[in-house]
Structure formats: C-alpha cells, structure tokens
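Colleague: Sequence first, predicted model second:
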Amino acid sequence: MSIEPIGGAGDTPYALSHLDALESEAVHVLREVAGEFERPVILFSGGKDSIVMLHLALKAFVPAPVPFALLHVDTGHNFDEVLAHRDRTVAEHGLRLHVASVQDYIDRGELRERPDGTRNPLQTVPLLDAIARHRFDAVLGGGRRDEEKARAKERVFSLRDEFGGWDPRRQRPELWQLYNGRHSPGEHVRVFPLSNFTELDVWQYIARERIELPSIYYAHEREVFARDGMWLAPGAWGGPRDGERLERRRVRYRTVGDMSCTGAVDSEAATVEAVITEIAASRLTERGATRADDKLSEAAMEDRKREGYF
C-alpha cells in the first residue's frame, strides 16, 4: 500500500493512492458480502477482471480461505488458454468451482444454437439455473461501469427479481458506501466490487500486484480472420465462413468471452507496461472495440440484463 502526502503543516498528512482507494473499496464490498449473505458465489471465467476480483478476495480474507465458491458459465467456445488458467488458479488456491455448461443444455434440447454461432446470449438460462440449484443469494461479478452504458447504470449491490431480471428503477441508493443486501425469497443480489475501476486501473493494479494472466492478453501471433471490423479466431463455433480468409497476425485480446464474438486487436504490447501505454492512448472501451455481441443494438446489453444476464 502506498501513501501520498497531502496538505501542509497541521493538515492530515497522508492519503491513500488512487489504486489503494479502489482496492480498499473492493475489499470493503467483499467483506460486506461475507457478512450479509449466506451463500455467495464469485463468477470466475479466468478472464482478467474475474482474476483481479479473486485476487482481491484472497487479500480480503487472508489468512482465512476465501468464503465463496466460484461459478463459471462455460459456453463451450471459450479460449483454451483461459480455461487452462482458470483450472490452474482453482487448484493453486484449493477453491471450489461449479461449472454450468451451455453445451449440456444444447445437448438436452433446452437451448438452440443461434444462426450467428455466438453462445454468449445463451448463458442466461444456465446461469439462472445454477443460482437457483445452489441457492446462491449473492453473485459477485467483475463488471465495471466504464465498460458499457447499461453497466454504468448498475449499483454495486444490484437487486435481481425471482426471475433473475434487472430493473434499473429498483436500484437502491448507496450513500456513504452503505449497501443494502435485503432481498425476498427467490430474489438474489448481483455484486460488483470492481464497479469504480476502469480498464486502465485494472491493468495498473495487475502491474502493481504482479498478477498472472492468460497469455492471450499479451501480443502473440495467431491465425485470425476479419468479420464486422474485428479479428476473430477460427474454431468449432463456425468461423471462418466461405470468403473469409485466415491471416497470421500479431494480436492480443483486451477482453475475453465466447470466441465467436470476442475480437482481437493488432498489438505489439507483450508486457504489462506496454499494455498500459496502449490502453492509455485508446479512445474505445474494450467492449466497444472487441465485443460483437454488444454491437447488435444500442440496448443489447441492457436487454440481456433485464432477462437475467450478468
């Protein structure tokens, strides 16, 4: 933790740094969840935001173990590097991981493949079923307000109804970092400890804490093809189509989700420091630049959140 001097003689001599203030807020939220709820769970995909959130949880409760289970809604189209990192992290810290598989629902005929091949919108039903089956009353996610307009409307504690739906009109005030976790039977609360982090904050925190990430977040050579202004990776999900040519390019991923809708960006940033420099110069959010599922309409994310998506 770094301390910065402020003021003059007789004034309060020290203040927390920006990253320390964000860390302190997130740790406070995590401890509030542990105190208020009976069966919390952390959404953990192996992506950078969920990795940072788990790192914060480890710090929040040390030397005790993390009092939360982990949950991953696996689309079946995830990147191998990310799944491998997920499994290594779970094993390293002796955590309990629940996996809800979209493929299982497709195999049973409870969900149908979309024409565009993306399975991100299909995550909602497995997520809500897992919450109900395990009776999770608080679900912690790595969503941040700077990512997307609908997420900017979200409170830190976000009440969801008995169908998992989100109504922005039911958002509760959170003055003075006081959080209200009350909910009726069948309802649950989504919790966002990283709400006030930005993408740049996340990377600066990763650098400071020396947090290990999947290799695809750094520049590497990969076969990709162009579609809708993005570089997508080939895979069993259905790409490339006829007329879409594979190219070998040096790329990295700013955000990681379903392979069918997560685009790579051309990059030479192979280190944390280089990534921070690249992000500082960017004028596009990570989701706006590389997530096709958010480009379906102006209200794509908000519509999915109302249906129960994270």
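Modeller: Sure, I can see it.
Colleague: hey, let's count contacts and neighbours off CA atoms from now on
Modeller: Noted.
Colleague: can you pull out the helices in the stretch 201-310 of the chain?
Modeller: Per DSSP state H, counting those that start in this stretch, the stretch 201-310 of the chain has helices spanning 272-281, 286-290, 300-307. These are given in chain order.
Colleague: Would you tell me which of those helices gets closest to Leu97?
Modeller: Minimum separation from Leu97 across the helices of the stretch 201-310 of the chain (Cα to Cα) falls at helix 300-307, 23.6 Å.
Colleague: and that closest one, what does it pack onto?
Modeller: helix 149-152 (3 or more Cα pairs under 8 Å, 6 or more residues apart in numbering; DSSP states H and E).
Colleague: Need the contact partners of the helix it packs on.
Modeller: With Cα atoms under 8 Å, 6 or more residues apart in numbering as the test, helix 149-152 has contacts from Gly143, Arg144, Arg145, Asp146, Ala299, Met301, Glu302.
Colleague: Check it against this one:
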Amino acid sequence: MTTSPTHDYQLSQLDVLEAESIFVMREVVAEFERPVLLFSGGKDSIVMLRLAEKAFYPARIPFAVMHVDTGHNFDEVLAFRDQRVAELKVQLIVASVQEAIDAGQVVEPPDGTRNRIQTPVLLDALDKHRFTAIFGGARRDEDKARAKERMYSFRDEFGQWDPKNQRPELWSLYNGRIHAGESIRVFPLSNWTELDIWHYIKREEIELPSIYYAHERDVFERDGMLFAVHEHKQPRPQETVFTEIVRYRTVGDASLTAAVRSQADTVDLVIDEVASTRVTERGATRGDDKFSEAAMEDRKREGYF
C-alpha cells in the first residue's frame, strides 16, 4: 500500500507578516466606509503602499492617501512622495501645517519646530474628509507607547487615545464598531520591526528616497545628534559645520530628524547595520521624542499617531 507524500508547507517570517498586513487592510476596506492611508514618503508608508497594491491587485488601491505636511520636510522625500502617488494613480490629500498657521488655527512654537502642531491639523483634515479608518505605519518596536497599542486603535470623537480603553483582539478578530464622530487608527505594520521592513524592501525591490542610503551631507552636532544644515535647521554660532557621510534611519521634519554616520549605501549594507544596532531609530534620530520619557504617549493621547 502506498501513501501520498505529505508536504511540510511553511511560510517565511516575511510571508507571515505580509499575509497578516494584507488581511488587516482587506478587513478595513470591507468594514469601514471611508478609509485613508497616511503617506509621507517614508520607508514604512512606502511599504504600506506596496502591501495595499498586493491586497487589492489587479484593482487600484481603493482609498486615498494623505500627508500632514509641516513645511519642514526633506525635498528628496517630498519628490518621492509625488512620484509614487503618480505611479499608483491614487488621490493625494495634503493637510498643510503652514496653511493652518496662516489661518490662525495653530501657533508655531517659539523654537520653530512644527512636529508637535501636526496633531490639530491631522484631526481637522480627518474631520473635514469624514475618514473613519486611518492606516498608519507605526510599529511596536519604535517606542514604548507604540507597544501599548493594538492593530485597531480606537479613537473617540475628539480623536484622542485612551491606552486603558483598548479593545481585545483575540484570534485576530478586530472590533471596528464605532459611533458617529469616532474613528479607528489601523496599524498593519504593528508586528514588523525595522529589520523586517528592510528585508521586505530588499525582497520586493522597493525604491526609497535616496537619503535612506549613505551620502555626503553638511551637518553639525547638537545634543549628541547630527543634523543636516537646512533652511529650517541652522547651526548656532558655536556649532561647527562639517561634511560627513551619513544616512537617515527615519525621515521626519528636517528641523528635528538627525542623521547617523554610515557607510551603508546599499540595501544589504543597511540590513547589516540595522541588525547590529541596539538603539531604536526614533531614539537615535528624533529630537521631538527627547522632551520626556512619555513624549510619544502624551502626543498620542492628544490625537497623534
């Protein structure tokens, strides 16, 4: 008597993460009336767009993308943002912090940084366009506050987050029930790490803005971090400008995001570098998270991602 062979079918770690993210995206589109994806031109939102392509292929991505533009972005990232949405033929909504300042809706802080005044601009745009589910690229490994959040993050009618009011997600069952004015923030990359993102970028041959790879840039040192000389980030009289080979692990505002010394000018070299680091990308490069240990959680309570 012969028996048919059994095949041990196993998915790789990347395949498991991809399948989970695609499942979540499809659940959101099936369940919510007006989803939107936050897209800044950064690596995590670029990966989310790739996942959305796969989730709904051969149809087009069935939701718009939105960028909360502070006006302090890196030029390379904005150019890539516009290039990518044009290639995918998706609608781009830009919520401008500068326009909100000009209209008197928000006040620019004395230090000139704008990252912390993104929140009211974001909440206003979500209300204006009546979005009920908002995809964000947050990952649990970025910050302690991120690790408290579920895949579906419930927000009240004011867009605020209560970490003690998180809904259980047993057996990957997601509760998307909301009342008028409430919304859900959705994080398909919750279980990904920075290293997973880079392995996926390599596997999928995903193009990124050039500043993610090592290049020469004029920088100065402040608070132990290297900041690029930029229209919105100038050295103080006692700070020396020098040329360094650097790259960016994350791309927020030029006024707050620091570079790291690096020779990693290819995907493989970046993967080797990320695999050996013991400091999170936000901890190493984001000045806006150094105000206090609870900086991120405070901002999320106000309505930030």
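Modeller: Looks like it came in fine. As the structure is a computational prediction, the values presented were derived from the model and not from experiment.
Colleague: related to what we said a few turns ago, closest one to Leu232 of the first structure out of the contacts of helix 149-152 of the first structure, please.
Modeller: Nearest to Leu232 of the first structure among the contacts of helix 149-152 of the first structure, with distances taken as Cα to Cα, is Met301, at 20.5 Å.
Colleague: Run a quick neighbour tally on that closest one.
Modeller: 21 (other Cα atoms under 10 Å).
Colleague: how about it, what does it touch?
Modeller: By Cα under 8 Å, 6+ apart, the neighbours of Met301 of the first structure are Glu148, Ala150, Asp294.
Colleague: Over to Ser267 of the first structure?
Modeller: Counting by Cα under 8 Å, 6+ apart, Ser267 of the first structure has contacts Ala219, Arg250, Val251, Arg252.
Colleague: at 6 Å what do you get?
Modeller: Under the criterion of Cα atoms under 6 Å, 6 or more residues apart in numbering, the neighbours of Ser267 of the first structure are Ala219, Val251, Arg252.
Colleague: follow-up on the earlier one: okay if I get the contacts of helix 149-152 of the first structure as TSV plus distance to Arg287 of the first structure?
Modeller: Listed next are these as TSV, based on distance: Cα to Cα, whole Å:
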residue	distance to Arg287 of the first structure
Gly143	11
Arg144	11
Arg145	12
Asp146	10
Ala299	14
Met301	11
Glu302	14
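Colleague: Show me how to select, in ChimeraX, the buried members of those.
Modeller: In ChimeraX syntax, the buried subset of those is picked out as below (16 or more other Cα atoms under 10 Å):
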select :143,144,145,146,301,302
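Colleague: ok, the contacts of helix 149-152 of the first structure vs Ile276 of the first structure, which is closest?
Modeller: Asp146 (16.1 Å).
Colleague: residue in the second structure matching the closest one?
Modeller: Taking TM-score structural alignment, the alignment pairs Asp146 of the first structure with Asp141 from the second structure.
Colleague: what about the nearest residue in space to that match that is not next to it in sequence, distance to Leu88 of the second structure?
Modeller: In space, and not counting its chain neighbours, Asp141 of the second structure is closest to Thr193: 6.0 Å by Cα to Cα, 6 or more residues apart in numbering. Counting by Cα to Cα, to the nearest Å, the separation of Thr193 of the second structure from Leu88 of the second structure is 26 Å.
Colleague: And the two? Which one has more around it.
Modeller: Thr193 (16 against 13).
Colleague: What segments of the stretch 1-150 of the second structure are helices?
Modeller: Under DSSP H, counting those that start in this stretch, the stretch 1-150 of the second structure gives helices at 13-31, 43-56, 75-88, 97-102, 118-129, 144-147.
Colleague: what's the longest strand in the first structure?
Modeller: strand 220-227 (DSSP state E).
Colleague: quick one: terminal-to-terminal distance for stretch 148-156 of the second structure?
Modeller: 17 Å.
Colleague: Which residues does that stretch contact?
Modeller: Counting by Cα under 6 Å, 6+ apart, residues outside stretch 148-156 of the second structure touching it are Trp161, Glu182, Ser183, Ile184, Arg185, Val186, Phe187.
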